[in-house]
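Asker: Need a 3D model of the following:
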Amino acid sequence: MTKTDSLLRHVVLFKFKQGTTTEQIDKVEAAFSALPSKIEQIQGYEWGTNNSPEGLDKGFTHAFFLTFKSEEDRAIYLPHPDHKAFGAVLSPHLEDVLVIDYWTK
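Answerer: The predicted structure is shown next:
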């Protein structure tokens, strides 16, 4: 499904296992950030680390925000070999993940 007046957002939050080193997290950040140059269906990408003073993050420290033009593009991204390879870099360090997708309004 494609909506001409909105964009499909894919929001991913990571909580890393206790003891994950800064170097290991840097590798995860670099691997995720390389995906837009490898997967053409990603139309927009940004990320950052939590700095909320509210204390409601439940241990999630990293937010990644991807944009797709259609659900079909997202369907290509999810099983894409480069996305799967990223998962192999991430999974040894991941305690929890939260993913929410939505069409912008």
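Asker: C-alpha only now, for contacts and for neighbours.
Answerer: OK.
Asker: and S33, that's in a helix?
Answerer: Yes. Per DSSP: H, G, I helix; E, B strand; the rest coil, S33 lies within a helix segment.
Asker: One more, please, to line up against the first structure:
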Amino acid sequence: IFLALVSSHLLHRRSMAMETFREKTFRSITLYKFEEGVNVDESVKLLEKQAKEKKFDIVVHTECGVDYLTPEVLRHGFTHIFMMTFTSKKDFTAYRSDPENVENSATFQQKIKDVLMFNYEAHPIKLLA
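Answerer: The predicted structure is shown next:
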């Protein structure tokens, strides 16, 4: 019975995630190239801490990662990616203009050599069966 309940719960969560994915969303994707000598792990933890704060409940999904596989010639020194998903451009704008976010961004910018950012309305593409 326990396994059936867990399985049912996981299927429900997957179904909910797929429904969320099918809807139009607004995404912000940022690629980072850190300054030499910067403690990158500490910097990434700062980003993760900010993303986890319940204050920003307009953020639907957040993820980050490190590129270990792409040849340097293709990634031009950018090593880390940070992606945030919002339900609308309005929510993204509210997040970006929040005083706490502005302050955190200013602190974080001192550790960045370069940044590449895309902010866009995501249009899901239905895959062929």
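Asker: for the strand or helix carrying T62 of the second structure, packing partners?
Answerer: For T62 of the second structure, the host element (DSSP states H and E) is strand 59-66. On a contact count with 3 or more CA pairs under 8 Å, 6 or more residues apart in numbering; DSSP states H and E, strand 59-66 of the second structure meets strand 80-86.
Asker: ok so, going back, which other residues reach the strand holding T62 of the second structure?
Answerer: Residues outside strand 59-66 of the second structure that contact it (CA atoms under 8 Å, 6 or more residues apart in numbering): 51, 79-87, 91-92.
Asker: Could I get the full set of strands for the second structure?
Answerer: Assigned by DSSP state E, the strands in the second structure fall at 25-34, 59-66, 80-86, 112-122.
Asker: Turn the ones you listed into TSV, including mean neighbour count and distance to L47 of the second structure.
Answerer: What follows is those, written out as TSV (neighbours: other CA atoms under 10 Å; distance: least, CA to CA, whole Å):
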stretch	mean neighbour count	distance to L47 of the second structure
strand 25-34	20	11
strand 59-66	15	9
strand 80-86	20	8
strand 112-122	14	12
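Asker: Please consider this matter closed, and thank you.
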